[in-house]
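[1] Got a sequence here, can you model it:
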Amino acid sequence: MASSNKPSPTFKPLYQQVQELITVRIIEGVWKPGEMLPSEFQLADLLGVSQGTVRKALNALTEDNVLFRRQGVGTFVSEHTLQKMLFHFFHFKSDNGDVAAELPNAKLIATRLIQPSDNIRQILELENDDQVIEIHRVRFVQDASSIRELIYLPARYFADLEQVEKLPHSLYNYYQQQFNITIHKATDSIKAVLSTEQDKDILNVALGQPLLEVARTAKSLDGRIVEYRLSRANTENLHYLVELN
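    I've put the predicted structure just below:
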């Protein structure tokens, strides 16, 4: 008899299935950012598995920064506090080595609902009739306008955000609190560009001056691409820093 070339079905270990179940409940808002989960015993009873399986799932989620633990207290859903935002998602530092205590101030220039370009539609994996919210703002580092940001969000995930007149400096915390969307992973692509007329006016630089452009795609806990961000920075007194562990 000829052997079959069909791949055999694969099955995930039980703790990974529990890990996914817990993640889904976080996405659905059953357990909110900053909220404590039930105990290992309670989760084991709720999900019909052993405490050992639950503990393994919680360990994996903690290593992936979906959860965090407080010794002697319990396990909590991670949240985007300003301090965590600064070190995990904001990588621009002043050349003198100073590290700000919080995210640099951001001034909103405009927010609007638009039809995306083909490039943005492809990056955000949108359908043909999907609209995006465009946020245009400038960040100030040491009181100087240093970073111009264009942020694109799928409108279907951020209903009516374009109508908000004032947005906080920390958008990832805002996404989490207002829309139950947790930015879990982000990929930055960096290249040198020349300033445009808009850059010139907003960043107070010469036309054609070199800038550092960081293109970011950000994903939520369930793997959806929920943000595309272009940051164009005047790096005369700044540098981009990444620490590898």
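[2] Please make it C-alpha for all contacts and neighbour counts, starting now.
    Fine.
[3] buried residues in stretch 192-206?
    195-196, 199, 202-203, 205 (16 or more other C-alpha atoms under 10 Å).
[4] In a markdown table: those, plus secondary structure.
    Listed next are those as a markdown table, based on DSSP: H, G, I helix; E, B strand; the rest coil:
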| residue | secondary structure |
| --- | --- |
| 195 | coil |
| 196 | coil |
| 199 | helix |
| 202 | helix |
| 203 | helix |
| 205 | coil |
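[5] Go through these and name the one nearest residue 227.
    Residue 227 lies nearest to residue 199 out of the buried residues of stretch 192-206, by C-alpha to C-alpha, at 21.5 Å.
[6] close enough to count as contact, the closest one and residue 208?
    No - counting by C-alpha atoms under 8 Å, residue 208 is not a contact partner of residue 199; they are 9.3 Å apart.
[7] hey, where'd the helices end up in the chain?
    For the chain, applying DSSP state H gives helices covering 14-27, 40-47, 51-63, 82-89, 118-123, 171-179, 197-203.
[8] Among those helices, which comes closest to residue 69?
    Closest to residue 69 of these is helix 51-63 (C-alpha to C-alpha; 7.5 Å).
[9] pretty sure residue 232 is touching residue 213, no?
    Yes - taking contacts as C-alpha under 8 Å, residue 232 lies within contact range of residue 213: 4.4 Å.
[10] Please report the distance of the spatially most central residue of the chain from residue 85.
    Computing the C-alpha centroid of the chain and ranking residues by C-alpha atoms, centre = their mean puts residue 183 first, at 3.0 Å. Residue 183 sits 10 Å away from residue 85, going by C-alpha to C-alpha, to the nearest Å.
[11] ok, now residue 101?
    11 Å.
[12] For the two, indicate the residue with more neighbours.
    Higher neighbour count among residue 101 and residue 85: residue 85, with 18 against 9, using other C-alpha atoms under 10 Å.
[13] Who are the contact partners of residue 108?
    For residue 108, the contact set (C-alpha atoms under 8 Å, 6 or more residues apart in numbering) comprises 135-138, 166-167.
[14] Return the subset of these lying in strands.
    The strands, defined by DSSP state E, take in 135-138 from those.
[15] quick one on the thing from earlier: out of residue 232 and residue 213, which sits in the busier spot?
    More neighbours surround residue 232 than the other of residue 232 and residue 213, with 26 against 22 (other C-alpha under 10 Å).
[16] One more sequence to fold, the one below, so I can look at both together:
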Amino acid sequence: MADPRLEAPAWSKNTAGRPAGASAAFSPLYRQIKDLLVQSLDRGEWKPGELIPSEIDLAARFQVSQGTVRKAVDELAAEHVLLRRQGKGTFVATHHEARVRFRFLRLAADEGAETESAESRILDCRRLRAPADVGRALELRAGETVFALRRLLAFGGVPTVLDEIYLPGSAFRGLTVEALSANKAPLYGFFESEFGVSMIRADEKLRAVAATDDAAAALNLAVGTPLLQVERISYTYGDRPMELRRGLYRTDRYHYRNSLN
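    You can find the predicted model right below:
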């Protein structure tokens, strides 16, 4: 007998948490399996970096064919939620792996094959009541708090990115500037390890701006220097927004790189 949880109609939430449409038809079976796998990831059944059960075991668990499970896993691997390793199995993606980390850092040097490793310095970390625009972006209720971070990224010793980051206070209780400064892992890896928050996708908006006094001082530039402003909302499982980030990028030695499929 099929798992009764597989009878969710197409108008219920899909993997990303968005309405799947107003059709009266049921969603494809592999999409329902995909949703159930994401729910297990969201509950922490399998942690970032851990091996998930084999397709045979998952097929038995959900009482569906192995091919149905494979299609669900293929989609999650294509979305970088899962990682396949030849001969080893399928693992939960983690930001401690470079190939996942660089999905979110799109800055590339104008010359040279790869952008060198970034040096991260936390300038400030405060807890405050969410400003109205931040609350809307993070889907917070009126009066909820956020952690507001300022961070400077340097490449080759040159200050290159000034980040303003907002995180929901309820999800990041106990965050301190001391913990952030002591952290040597990628920031999203730190969020995974310390707070159980996995960033799996992001929406971004880009625009050209001129450096203000504050940005110019932080990035060692003249006031008015052209900068690239990147505003990002990052989401965890269920399409829940977990970070609003506004970054100012130098473009004299670097460019913003993206791939369109």
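[17] Let me know the TM-score between chain one and chain two.
    TM-score of the superposed chains, computed with TM-score structural alignment, normalised by the length of structure 1, equals 0.89; 238 aligned residues with a C-alpha RMSD of 1.9 Å.
[18] Tell me the one among the buried residues of stretch 192-206 of structure 1 nearest to residue 109 of structure 1.
    residue 202 (9.7 Å).
[19] which stretches of structure 2 form strands?
    Using DSSP E, strands in structure 2 cover 82-85, 89-92, 107-109, 118-129, 145-155, 158-168, 201-210, 226-236, 240-250, 254-256.
[20] Tell me the residues of structure 1 aligned with stretch 213-228 of structure 2.
    Stretch 213-228 of structure 2 lines up with residues 197-212 of structure 1 when matched by TM-score structural alignment.
[21] Identify the residue nearest residue 199 of structure 2 in space, chain neighbours excluded?
    Spatial nearest neighbour of residue 199 of structure 2, excluding adjacent residues (C-alpha to C-alpha, 6 or more residues apart in numbering): residue 236 at 4.7 Å.
[22] Counting neighbours, what do you get for the one you found?
    17.
[23] same thing with residue 38 of structure 1?
    14.
[24] Contacts only, for it.
    residue 75.
[25] Kindly state which residue of structure 2 is aligned to it.
    Checking TM-score structural alignment: residue 38 of structure 1 goes with residue 53.
[26] do you know how far that match is from residue 154 of structure 2?
    Residue 53 of structure 2 is 40 Å from residue 154 of structure 2, by C-alpha to C-alpha.
[27] if I line the two up, what does residue 175 of structure 2 land on in structure 1?
    In structure 1, the residue matched to residue 175 of structure 2 (TM-score structural alignment) is residue 161.
[28] swap in residue 143 of structure 2?
    So, by TM-score structural alignment, residue 143 of structure 2 is matched to residue 129.
[29] same check, this time on residue 122 of structure 2
    In structure 1, the residue matched to residue 122 of structure 2 (TM-score structural alignment) is residue 108.
[30] ok so, going back, scan the ones in strands among the contacts of residue 108 of structure 1 and report the most crowded one.
    Highest neighbour count within these: residue 138, with 23 neighbours (other C-alpha under 10 Å).
[31] Return the residues in contact with the closest residue to that residue other than its chain neighbours.
    Leaving aside its sequence neighbours, residue 138 of structure 1 sits nearest to residue 148 (C-alpha to C-alpha, 6+ apart; 4.5 Å). Contacts of residue 148 of structure 1 were listed using C-alpha under 8 Å, 6+ apart, and they are 136-139, 199, 202-203, 231-233.
[32] okay if I get those residues as CSV plus distance to residue 69 of structure 1?
    Below are the contacts of residue 148 of structure 1 laid out as CSV (distance: C-alpha to C-alpha, whole Å):
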residue, distance to residue 69 of structure 1
136, 37
137, 35
138, 36
139, 33
199, 43
202, 43
203, 42
231, 33
232, 37
233, 36
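[33] Tell me which two of the residues you listed sit farthest apart.
    Taking C-alpha to C-alpha as the measure, these span a maximum distance of 13.8 Å, between 136 and 233.
[34] Please report how far the aligned partner of residue 60 of structure 1 in structure 2 lies from residue 39 of structure 2.
    By TM-score structural alignment, residue 60 of structure 1 lines up with residue 75 in structure 2. Separation of residue 75 of structure 2 from residue 39 of structure 2 (C-alpha to C-alpha): 15 Å.
[35] What count of nearby residues applies to the aligned partner of residue 184 of structure 1 in structure 2?
    Using TM-score structural alignment, the partner of residue 184 of structure 1 in structure 2 is residue 200. Residues within reach of residue 200 of structure 2, counting by other C-alpha under 10 Å, total 23.
[36] Please name the nearest non-neighbouring residue to residue 200 of structure 2.
    Nearest to residue 200 of structure 2 is residue 236, by C-alpha to C-alpha, 6+ apart, at 5.4 Å.
[37] That neighbour reaches residue 202, doesn't it?
    No - taking C-alpha under 8 Å as the definition, residue 236 of structure 2 is not a contact partner of residue 202, at 9.0 Å.
[38] What lines up with residue 221 of structure 1 in structure 2?
    Here residue 221 of structure 1 is matched to residue 237 in structure 2, going by TM-score structural alignment.
[39] Now for the nearest residue to that match once chain neighbours are set aside, how many residues are close by?
    Leaving aside its chain neighbours, residue 237 of structure 2 sits nearest to residue 42 (5.7 Å; criterion: C-alpha to C-alpha, 6+ apart). When neighbours are defined as other C-alpha under 10 Å, residue 42 of structure 2 has 17 of them.
[40] how close does the match of residue 38 of structure 1 sit to residue 232 of structure 2?
    For residue 53 of structure 2, the distance to residue 232 of structure 2 - C-alpha to C-alpha - is 33 Å.
[41] before we move on, the earlier item: tell me how far the nearest residue to the match of residue 175 of structure 2 once chain neighbours are set aside lies from residue 18 of structure 1.
    Spatial nearest neighbour of residue 161 of structure 1, chain neighbours left out: residue 133 (7.5 Å); criterion: C-alpha to C-alpha, 6+ apart. Distance from residue 133 of structure 1 to residue 18 of structure 1, counting by C-alpha to C-alpha: 35 Å.
[42] Which one's more surrounded, the two?
    Neighbour count, other C-alpha under 10 Å: between residue 133 of structure 1 and residue 18, residue 133 has more, with 25 against 22.
[43] My understanding was that the more buried one contacts residue 111; is that so?
    Yes - Residue 133 of structure 1 lies in contact with residue 111 (C-alpha under 8 Å); the separation is 7.0 Å.
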